[in-house]
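**Student:** Structure of the sequence below:
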Amino acid sequence: MNDVLNQTFPLSQAASGQTVRLARIEAGKKLKHRLTELGLTPGVSLTVIQDNGGPLLVSVRDSRVALGRGMADKMFVVGD
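**Tutor:** Here you go, the predicted structure:
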């Protein structure tokens, strides 16, 4: 488990076109709940569609979701 934690990085650092797996969310209950409602739960695979320095557009579970940079900073992922 520690190996996975050491290899994680914030979603905000993933490149456009990169597919990653959500490892953990370091946020309060409200944000975790909101992300769960969007289908963003630990273990889910997602692809960064667009990153122009502002909000990220990601594909998850056959949907597209726009995430603010602050949200993406709290979501830690590993390469898929």
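**Student:** C-alpha only now, for contacts and for neighbours.
**Tutor:** Noted.
**Student:** Please identify the buried residues of the longest helix along the chain?
**Tutor:** In the chain, with assignment by DSSP state H, the single longest helix is helix 29-37. Taking 16 or more other CA atoms under 10 Å as the basis for neighbour counts, the residues of helix 29-37 that come out buried are K32, L35.
**Student:** structure for this one too, so we can compare:
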Amino acid sequence: MENQNTLNKIKSNNYVEVINLDVNGDMRRRFLDLGIIKGTRIKILYRSPLGDPRAYLIRGAVIAIRDEEAEHIYVQSINKEMN
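**Tutor:** Alright, predicted model coming up:
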């Protein structure tokens, strides 16, 4: 893996791929409902004015996720843009 980290630590305008979800219960169900599974590509868009939550482009939809939730999503950086 090129660069494994949690989603909340990645800077804006970068692309990542999900490699693991380290969470159970309702939060895991929410991630799955949003299509956040292993292999999902995500573009980090921007932070809200107060810094949290952040906006992400996931499967063609802009989704806001709080940092405390994003720290459970393990990702690796990818160099190519999403199709």
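**Student:** Please state their TM-score.
**Tutor:** Here the TM-score of the superposed chains, computed with TM-score structural alignment, normalised by the length of the first structure as the reference length, equals 0.86; 76 aligned residues with a CA RMSD of 1.4 Å.
**Student:** coming back round to it: in the second structure, what stretch matches the longest helix of the first structure?
**Tutor:** Under TM-score structural alignment, the alignment places helix 29-37 of the first structure onto residues 25-33 of the second structure.
**Student:** quick revisit: the longest helix of the first structure vs the second structure, average offset?
**Tutor:** Once the two models are superposed, helix 29-37 of the first structure sits on average 1.1 Å from its counterpart in the second structure (mean CA distance after the TM-score superposition for the first structure).
**Student:** And the helices in the second structure, which stretches?
**Tutor:** With helices called from DSSP H, the second structure shows them at 25-33, 67-70.
**Student:** Quick check, I65 of the second structure in contact with A55.
**Tutor:** Yes: using CA atoms under 8 Å, I65 of the second structure is in contact with A55, at 6.6 Å.
**Student:** follow-up on the earlier one: how about residues contacting the match of helix 29-37 of the first structure?
**Tutor:** Outside stretch 25-33 of the second structure, the residues that touch it by CA atoms under 8 Å, 6 or more residues apart in numbering are L21, I37, E69.
**Student:** export the residues you listed to JSON lines and tack on distance to Y46 of the second structure?
**Tutor:** JSON lines is the format used below for the contacts of stretch 25-33 of the second structure (distance: CA to CA, whole Å):
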{"residue": "L21", "distance to Y46 of the second structure": "22"}
{"residue": "I37", "distance to Y46 of the second structure": "21"}
{"residue": "E69", "distance to Y46 of the second structure": "16"}
